[in-house]
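>>> Sequence and predicted structure are below.
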Amino acid sequence: MNKLMTIARQFRDDENGAAMVEYTILLGIITVAVILSVIFVGGWVGTQWTALTTQLP
């Protein structure tokens, strides 16, 4: 019975899995932010390029 209680305490105190989940969520948020930034900047550059090409003779 003591061994079972020891295993249960170790499982309760282990935080490696929780840290991995937190880092995975953080990585997902960063990935979404980078993708949205690339889409936004790409659209802006495309608009600027179109405006530049229409002004050239």
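Alright, I've got the coordinates. The structure displayed is predicted, hence computed values, not measured ones.
>>> Every contact and neighbour count from this point should use C-alpha atoms.
Will do.
>>> can you give me the helices for the protein?
Remark: helices assigned in the chain by DSSP state H are 2-13, 16-55.
>>> could those be laid out in a markdown table, adding mean neighbour count?
Output for these, formatted as a markdown table (neighbours: other C-alpha atoms under 10 Å):
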| stretch | mean neighbour count |
| --- | --- |
| helix 2-13 | 10 |
| helix 16-55 | 11 |
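>>> Put this next to the first one:
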Amino acid sequence: MRSLTKNLVSFIKKEDGPTAVEYAVMLALIIVVCIAAVTALGKNANNTFSKAGSAVTS
């Protein structure tokens, strides 16, 4: 148990942990922005193709 505590304290002092957390947060934000962009573009493309399809069939 003592070595686990020692390793944990060592990990926190090295600043590798906070750096990994910062990268994880940045990655999560990038993923959210990408999903929002794809959703918005998908809806816009769907509307465009629907209009074009209805114009062709009319």
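Everything's here; your move. Just so it is clear, the model here is predicted, and its values are computed rather than measured.
>>> Residue 8 of the second structure and residue 19 of the second structure, how far apart?
The span separating residue 8 of the second structure from residue 19 of the second structure equals 15 Å under the rule C-alpha to C-alpha, to the nearest Å.
>>> wait, I meant residue 41 of the second structure
Distance, residue 41 of the second structure to residue 19 of the second structure, using C-alpha to C-alpha: 33 Å.
>>> okay, which residue is most central for the second structure?
residue 31 (1.6 Å; C-alpha atoms, centre = their mean).
>>> Might you report the residue contacts of that one?
Taking C-alpha atoms under 8 Å, 6 or more residues apart in numbering, we find residue 31 of the second structure in contact with no residue.
>>> now do residue 29 of the first structure
Per C-alpha under 8 Å, 6+ apart, neighbours of residue 29 of the first structure: none.
>>> ok so, going back, identify the residue of the first structure aligned to the residue nearest to the centre of the second structure.
Aligning on TM-score structural alignment places residue 31 of the second structure opposite residue 31 in the first structure.
>>> And that match, how far from residue 56 of the first structure?
Per C-alpha to C-alpha, residue 31 of the first structure is found 37 Å from residue 56 of the first structure.
>>> One more: residue 48 of the first structure?
For residue 48 of the first structure, the distance to residue 56 of the first structure equals 13 Å [C-alpha to C-alpha].
>>> and what of residue 21 of the first structure?
53 Å.
>>> go on, residue 29 of the first structure?
In terms of C-alpha to C-alpha, residue 29 of the first structure sits 41 Å off from residue 56 of the first structure.
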